[in-house]
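Undergrad: what's the 3D shape of this:
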Amino acid sequence: MDPDYVDGNPKCCDLDSCYEAYKIEDGPYAGTHYIDGGSITITMVNATHFNFETDGICVYAVIVKGRDANVYNYYDYDGPITSDTILGPPLNPSSGKYPDISHIDFCYACCPPTPTPPPTTPTPVPEFPFYMPAMMALFALVMGAVVVSLGKYR
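TA: Coordinates of the predicted model:
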């Protein structure tokens, strides 16, 4: 996603009062950061850009400030996401280079847990009735008696 370039010092609560904010300032940025029963894992792509993944946290926006420049990139997502790639600060207007990251703000909410599907109950297999062998033996005996008795009248 392409970020919006923002001047000033925006905060998550400026964007939406419902967002919680998690700020990582002055690094290290890489690694897993635990918040509110969830986590954000950041992998640095290079000195100025990173990827992130979350677990139990839904991110709605990310603000990345460049060091030594009062400029920010604001990544505003259409809905909650759990990962994104190649995020970083905007080019420094005076140097034309990407500055090091000053801080990262994650604007988030706790994700509702994924519902666990109910356990499936196996279809019961009908049991062979315990009396069936006795019934079959009786039937065979009766049929045998019929065959024998029919054989007498020939």
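
Undergrad: Could you use CA atoms for every contact and neighbour count after this?
TA: Noted.

Undergrad: which residues in this protein form strands?
TA: For the chain, the strands defined by DSSP state E cover 4-7, 20-25, 31-35, 38-44, 50-55, 57-66, 71-81, 83-87, 101-110.

Undergrad: can you tell me which helix in this protein is longest?
TA: helix 132-152 (DSSP state H).

Undergrad: Ok, which of the strands of the chain comes nearest Leu150?
TA: strand 50-55 (81.1 Å; CA to CA).

Undergrad: Output the contacting helices and strands for that closest one.
TA: Packing partners of strand 50-55 (3 or more CA pairs under 8 Å, 6 or more residues apart in numbering; DSSP states H and E): strand 38-44, strand 83-87.

Undergrad: Swap in 10 Å and give it another go.
TA: Using 3 or more CA pairs under 10 Å, 6 or more residues apart in numbering; DSSP states H and E as the contact test, the elements touching strand 50-55 are strand 31-35, strand 38-44, strand 83-87.

Undergrad: Second input sequence below; structure requested for side-by-side comparison:
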Amino acid sequence: MSLFPIIEPQSTEAVPKLGLYKEIKWDFINDVPVFANGAPVIVTGKEAVSVWAWKTLHTPRYRYEIYTWDYGCEMESLIGQPYTDELKQSEATRYIKECLLTNPYIVGVNNVTVIFTEDVLTISCSIETIYGEVEINV
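TA: Okay, here's the model as predicted:
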């Protein structure tokens, strides 16, 4: 019990240090992993975080049991909704930020641009990682 109960003491727990982020290199054009000599090519740092971001934006959230409920994007919930274009863009921006900020290596999402043209959704944004800034176009 404290004399001032509304003031909480500072936590003495150390923030866990994140290791070097690793991911399999991805061919974004053909949507397949990259192999060399029969083994997957491993990338690290901001390129690896970029691969993770691209893959999670392409994965519908809550659909596949193999992924946690934190992985994926809820963009599909906008399909068929009678929302205005402004509301769709606002919700899409929120979904993108929620999707990407679940990764502890991503500290910010900026300059989100969402374009709906007929049946195609185009997303571009700038992701601040612990390794530097990355541009994403999906």
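
Undergrad: TM between them?
TA: In this superposition the chains share a TM-score of 0.25, using TM-score structural alignment, normalised by the length of structure 2; 65 aligned residues with a CA RMSD of 5.6 Å.

Undergrad: that older thread, out of the helices and strands packed on strand 50-55 of structure 1, which gets nearest to Glu53 of structure 1?
TA: strand 83-87 (4.2 Å).

Undergrad: Flag every buried residue along that closest one.
TA: Across strand 83-87 of structure 1, burial judged by 16 or more other CA atoms under 10 Å covers Asp84, Leu87.

Undergrad: That strand relative to strand 71-81, how many degrees between them?
TA: 160 degrees (axes from the mean of the first three to the mean of the last three CA atoms, to 10 degrees).

Undergrad: I'd like to check the angle between strand 83-87 of structure 1 and strand 101-110, please.
TA: Using the same axes, to 10 degrees: strand 83-87 of structure 1 against strand 101-110 is 160 degrees.

Undergrad: Look up the closest residue to Glu135 of structure 2, ignoring the ones flanking it.
TA: Among residues not flanking Glu135 of structure 2 along the chain, Ser126 sits closest, at 4.6 Å (CA to CA, 6 or more residues apart in numbering).

Undergrad: name the helices or strands packed onto the lengthiest strand in structure 2?
TA: Counting residues, the longest strand found in structure 2 (DSSP E) is strand 106-117. With contacts taken as 3+ CA pairs under 10 Å, 6+ apart, strand 106-117 of structure 2 sits against helix 45-57, helix 85-100, strand 120-129, strand 132-137.

Undergrad: What are the buried residues along the second one?
TA: Of the residues in helix 85-100 of structure 2, those scored as buried under the neighbour-count criterion (16+ other CA under 10 Å) are Lys88, Gln89, Glu91, Ala92, Thr93, Tyr95, Ile96, Lys97, Glu98, Cys99, Leu100.

Undergrad: that older thread, reformat the helices and strands packed on strand 50-55 of structure 1 into a markdown table and put distance to Met143 of structure 1 next to each item.
TA: A markdown table is the format used below for these (distance: least, CA to CA, whole Å):
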| stretch | distance to Met143 of structure 1 |
| --- | --- |
| strand 31-35 | 78 |
| strand 38-44 | 74 |
| strand 83-87 | 75 |
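
Undergrad: now the strands of structure 1 in a markdown table, with distance to Val142 of structure 1?
TA: Output for the strands of structure 1, formatted as a markdown table (distance: least, CA to CA, whole Å):
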| stretch | distance to Val142 of structure 1 |
| --- | --- |
| strand 4-7 | 91 |
| strand 20-25 | 83 |
| strand 31-35 | 78 |
| strand 38-44 | 74 |
| strand 50-55 | 72 |
| strand 57-66 | 74 |
| strand 71-81 | 75 |
| strand 83-87 | 76 |
| strand 101-110 | 74 |
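
Undergrad: most neighbours per residue, which of these?
TA: Comparing these by mean neighbour count (mean count of other CA atoms under 10 Å), strand 57-66 ranks first with a mean of 24.

Undergrad: What helices and strands are in contact with that strand?
TA: Against strand 57-66 of structure 1 (3+ CA pairs under 10 Å, 6+ apart) you get strand 4-7, helix 12-15, strand 20-25, strand 38-44, strand 71-81, strand 83-87, strand 101-110.
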